[in-house]
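Engineer: this one's sequence-less:
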């Protein structure tokens, strides 16, 4: 397929020059389409083959418009590049070349350098608000920020997974130019920027495609969010693939994280998307592609995608840290230590293994490098999908959590943290929306009914206490305080561990491969990796409150220990409670070491 240019972009309002715009809408179920300009002009679009309606007309950037379908319904452009306000307001013609980039020579960072910080733009004050945190994140050791979805959604507060206009950055966060300024500023500081995108469904409010383009959806397949998107249609595929290309080419994002691809019924769509991205982005750029995928398809990670968010690793660690085994944690209730060991040595826990539902899940993944897996202790889902949005430090023993943090930040997997982790933020991250009327009621009740499977909420009266997603205070309560004392012990731990990662792990990560992981006792494992330079990294971890008999590694340089003096105990054959020891046996000269001990 030829490279996509502005002239060949099929969907939306595309500026052809400073004064002319082409409007194109795929509306196979419409008889008549016009573009209604805010100044009162009504311009009929000309019907084309295969359900397209197109017109080229004099129309500068900034023009506000809507489409009229059959003289009966006015709708926003599904490929709107910006909205004048909410989804019910006018779409806006955008000049994608207007922004003057200051860091156009930026080519990104290699994947092995990724240390990812996930954040919600709205809770941090929009695009300009996020910019205020960049210097601190870089000082801490973060190399990439990941923005939760930005596609225009109804209202002004939402997680972003209910987006209905995938091409338009959420208007309440700022303008397209402000988003580009955020990315440009980050690049100037050496920071990569990733975007979370949702290609598996549209949100329930503000999606008008069913009225004029039913071919976007399948009648025979359904997802938890409604009819499945029909990726068998070329027009539908192009709509989403070109969206990915827009974020990467026009906005210069450094990577994409594709949400819940297990809900996409056409796996070859994902392969085509990755192929098109690799074809159309400059080979000198480092462009990262990640997936969230309950199917644990290791094969996707060999077909253009760099990594998968490893829910398995999180779930095993969460059970070990908290003892919680409700709902999806039930799959990790019986053998969490063994499952953690499998994660550290092979990537996925479920590689064709049977789940609690009696169905096999996953593909073998032991041949993949550890960097094919994104590990995390928390993310937006794992905090926000709790009824009250509690964070992990409010659920787990502090020293156990510190030991798990050592594993997160010094293992060869790619680490991801969620905003506020580094300060042990006390604010929850709740599920919030800004729906109204009947939909607001459905969302509120649906949210509360989700927790019926949790023993703590078996009583319907208990579920009534779960915060209303639509209440403004639910959003306000989720805004984290990120100006805490940077000398706090938690922040100091994150900063120290990331300093070590940059000096000792990242340079050795290319070519790294797991050597195995041994179960020492309940909650205790010892994992080893052959690093790219031939050295051997070892992490001895005990998340239990009891000491474990264990043999120390001979001739290994200690990189880090928690708690203090736990290496001395290991020399005596004991792995202390709530302990993490990281050591490196060098087959090549070590980088300068600080003789690290906490």
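Structural biologist: Cool, the structure landed. What you see is a predicted model; the values in this text were computed from it and never measured. Residues are numbered from 1 along each chain as shown.
Engineer: going forward, measure contacts between C-alpha atoms and count neighbours the same way
Structural biologist: Fine.
Engineer: how far off centre is stretch 129-142?
Structural biologist: Computed by Cα atoms, centre = their mean, to the nearest Å, the separation of stretch 129-142 from the middle of its chain amounts to 18 Å.
Engineer: tell me which residues of it are tucked away?
Structural biologist: 129, 130, 131, 134, 137, 138, 140, 141, 142 (16 or more other Cα atoms under 10 Å).
Engineer: secondary structure and distance to residue 118 added to those, as a markdown table?
Structural biologist: Output for those, formatted as a markdown table (DSSP: H, G, I helix; E, B strand; the rest coil; distance: Cα to Cα, whole Å):
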| residue | secondary structure | distance to residue 118 |
| --- | --- | --- |
| 129 | helix | 15 |
| 130 | helix | 12 |
| 131 | helix | 14 |
| 134 | helix | 12 |
| 137 | helix | 11 |
| 138 | helix | 14 |
| 140 | helix | 14 |
| 141 | coil | 14 |
| 142 | coil | 10 |
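Engineer: got another, please set it beside the one above:
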């Protein structure tokens, strides 16, 4: 038996073991970690299986001179044919054949692109399928660049069963979803974004696999930790070096071969190894040129501020929840933790990052978070809407279907003009009221299980006869989720364009040296927040209520206002829903 560890390390300059299939000089290498299988075969272009060479530590390998485009599958001893778990392309879906692909299938037009500094980030989250696949997203890029967006973030694209999915049911982590287009089309999208000055982020799911099409259980049960479960499936064993190497190789592929500028790591609170997460961050940066701006962002329900000593930022759901309660009055589920004092929570978020920094939250009944006041404002990514907060509602309502437009505009101004990093969700910029449902394309058995699960989850709500709300698998549920502009689209676009312009001109240049000097509620539905920004102070006043509010204020230059916001000699008068941003010495 050959020693795989030395051979694998030698095959990769960055010392990250390679998975899958690739051309190496004059031959093709197929390599898979299948520790539960003593003898494994490979099927090439539908031919009879050929035995693979067993290597040490559960690895298997086959070498032959085969061209790009070769189709292959692995054969288990019982004759079961399975795709490559590190497949780069599939034919016939996630249960079909894997395909040997060239990493050089696109000639880059912007080979010298190095990305943008994090302080310039204005994110735009989107679903590739709803916008027409990789080609459709590429068509949208000039419009987004003209609006002032600096970075788009693709919801997960790892290949999944069927033709429509949110992406969090992905099972082939290295393969761009065939339903969205080819790898070359994805690279063209990224290249065009770079031509327009846009960075491109990818949402990756390293905490679980989807329920249909994951064959790791058949040949690598050691990939999973016995007795461990996440809310979405079997828990992964991140203590195993092969598992860690799998995800390191996957992350580097997206950033290196596809030239993504950053990754958003989904639900890292479901990855029970802070050691792995810190090691992953270090390995990614070590594998890529230092001159590139590579940005790594986490979603972490635990609000673990310690991770933000390494990762660039965290999605800050606390901002969303506090603003949502203020605008809608909703107090169910996780909103219950913010219901007693949403304005106080929002002030703390603006001043020091997280709303909960070790306190017990009512919705969880246990402590949440760690102190975050020492972190720069740019370590937090805020939003008013995202795929989770809209799509996990029964009816998929966007914010404008739940709250008064005048108050949503105040929230939009607070989002885009505070120094924390802002993110929009597709359609938000043109006032879309189109629902964003949860949608899938599963086999009928699994589809029925999902329907029954939603009925149980939303048993307390009246679905009002809406068939789409309870049937994610219906094609109409997907089609109804395509974002359509609101009747007042022009007004919303003008507002977002103005806010983004103010941010880019007056806030971004000094963002690296920004620090909070305090935030406080003003009455029941208004607040004031101040940051030191270079040689000036940025002062924001937001009134979400109908009642007038008057607050002391030093002299300053108004850089943006909404509603009736009057700057007097030593005070600010805010009538009804209104907003005022000042720069003062």
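Structural biologist: Here it is on my side, so go on. Quantities reported herein were computed from a predicted structural model and do not represent experimental measurements.
Engineer: helix, strand, or coil at residue 21 of structure 1?
Structural biologist: Here residue 21 of structure 1 is recorded as strand under DSSP: H, G, I helix; E, B strand; the rest coil.
Engineer: once you drop chain neighbours, what's closest to it?
Structural biologist: Computed as Cα to Cα, 6 or more residues apart in numbering, the closest residue to residue 21 of structure 1 that is not its neighbour in sequence is residue 15, at 4.2 Å.
Engineer: what about that neighbour, how many neighbours?
Structural biologist: For residue 15 of structure 1, the neighbour count with other Cα atoms under 10 Å is 24.
Engineer: surely it is in contact with residue 97?
Structural biologist: No - at 9.5 Å, residue 15 of structure 1 and residue 97 do not qualify as touching, with contact defined as Cα atoms under 8 Å.
Engineer: residue 282 of structure 1 maps to what in structure 2?
Structural biologist: Structural alignment (TM-score structural alignment) places residue 282 of structure 1 against residue 289 in structure 2.
Engineer: any idea how far that match is from residue 112 of structure 2?
Structural biologist: 12 Å (Cα to Cα, to the nearest Å).
Engineer: same check, this time on residue 18 of structure 2
Structural biologist: For residue 18 of structure 2 relative to residue 112 of structure 2 (Cα to Cα), the value is 26 Å.
Engineer: OK, contacts around the equivalent of residue 21 of structure 2 over in structure 1?
Structural biologist: Mapped onto structure 1 by TM-score structural alignment, residue 21 of structure 2 lines up with residue 13. Contacts for residue 13 of structure 1 were tallied using Cα atoms under 8 Å, 6 or more residues apart in numbering; they are 21, 22, 23, 24, 79, 80, 81, 93, 94.
Engineer: what about the third one, neighbour count?
Structural biologist: Read it as residue 23 of structure 1. Residue 23 of structure 1, neighbours per other Cα under 10 Å, totals 23.
Engineer: correct me, but it touches residue 58?
Structural biologist: No - between residue 23 of structure 1 and residue 58 there is no contact under Cα under 8 Å: 10.8 Å.
Engineer: what's the most distant pair in the buried residues of stretch 129-142 of structure 1?
Structural biologist: 129 and 141 (19.8 Å; Cα to Cα).
Engineer: quick check, residue 458 of structure 2 in contact with residue 394.
Structural biologist: Yes - checked against Cα under 8 Å, the pair residue 458 of structure 2 and residue 394 is within contact range at 6.9 Å.
Engineer: comparing the two, which shows the higher neighbour count?
Structural biologist: When residue 458 of structure 2 and residue 394 are compared for neighbours, residue 394 comes out ahead with 21 against 14, by other Cα under 10 Å.
Engineer: I'd guessed that one sits against residue 471; true?
Structural biologist: No - applying Cα under 8 Å, one finds residue 394 of structure 2 not in contact with residue 471, separated by 10.4 Å.
Engineer: which position in structure 1 aligns with residue 30 of structure 2?
Structural biologist: Under TM-score structural alignment, residue 30 of structure 2 pairs with residue 23 in structure 1.
Engineer: distance of that match relative to residue 386 of structure 1?
Structural biologist: Distance of residue 23 of structure 1 to residue 386 of structure 1, computed by Cα to Cα: 44 Å.
Engineer: same question, residue 165 of structure 1
Structural biologist: For residue 165 of structure 1, the distance to residue 386 of structure 1 equals 28 Å [Cα to Cα].
Engineer: if you count surrounding residues, which of these two has more?
Structural biologist: More crowded of residue 165 of structure 1 and residue 386, by other Cα under 10 Å: residue 165, with 27 against 17.
Engineer: residues of the longest strand that structure 2 contains that come out buried?
Structural biologist: Longest among the strand segments of structure 2 by residue count, using DSSP state E, is strand 571-584. Across strand 571-584 of structure 2, burial judged by 16+ other Cα under 10 Å covers 572-584.
Engineer: who touches the aligned partner of residue 470 of structure 1 in structure 2 in this structure?
Structural biologist: Using TM-score structural alignment, the equivalent of residue 470 of structure 1 in structure 2 is residue 473. By Cα under 8 Å, 6+ apart, residue 473 of structure 2 lies in contact with 439, 440, 441, 442, 447.
Engineer: same check on residue 135 of structure 1?
Structural biologist: Listed by Cα under 8 Å, 6+ apart, the contact partners of residue 135 of structure 1 are residue 189.
Engineer: so which helix or strand takes in it?
Structural biologist: helix 134-140 (DSSP states H and E).
Engineer: what is the corresponding segment of structure 2 for that helix?
Structural biologist: By TM-score structural alignment, helix 134-140 of structure 1 lines up with residues 141-147 in structure 2.
Engineer: mean shift between the matching stretch and structure 1?
Structural biologist: Comparison of stretch 141-147 of structure 2 with structure 1 after fitting gives an average deviation of 0.5 Å (mean Cα distance after the TM-score superposition for structure 1).
Engineer: if we can go back for a sec, adding distance to residue 373 of structure 2, write the buried residues of strand 571-584 of structure 2 out as JSON lines.
Structural biologist: Putting these into JSON lines (distance: Cα to Cα, whole Å) gives the following:
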{"residue": "572", "distance to residue 373 of structure 2": "27"}
{"residue": "573", "distance to residue 373 of structure 2": "30"}
{"residue": "574", "distance to residue 373 of structure 2": "29"}
{"residue": "575", "distance to residue 373 of structure 2": "32"}
{"residue": "576", "distance to residue 373 of structure 2": "31"}
{"residue": "577", "distance to residue 373 of structure 2": "29"}
{"residue": "578", "distance to residue 373 of structure 2": "28"}
{"residue": "579", "distance to residue 373 of structure 2": "25"}
{"residue": "580", "distance to residue 373 of structure 2": "25"}
{"residue": "581", "distance to residue 373 of structure 2": "23"}
{"residue": "582", "distance to residue 373 of structure 2": "23"}
{"residue": "583", "distance to residue 373 of structure 2": "23"}
{"residue": "584", "distance to residue 373 of structure 2": "23"}
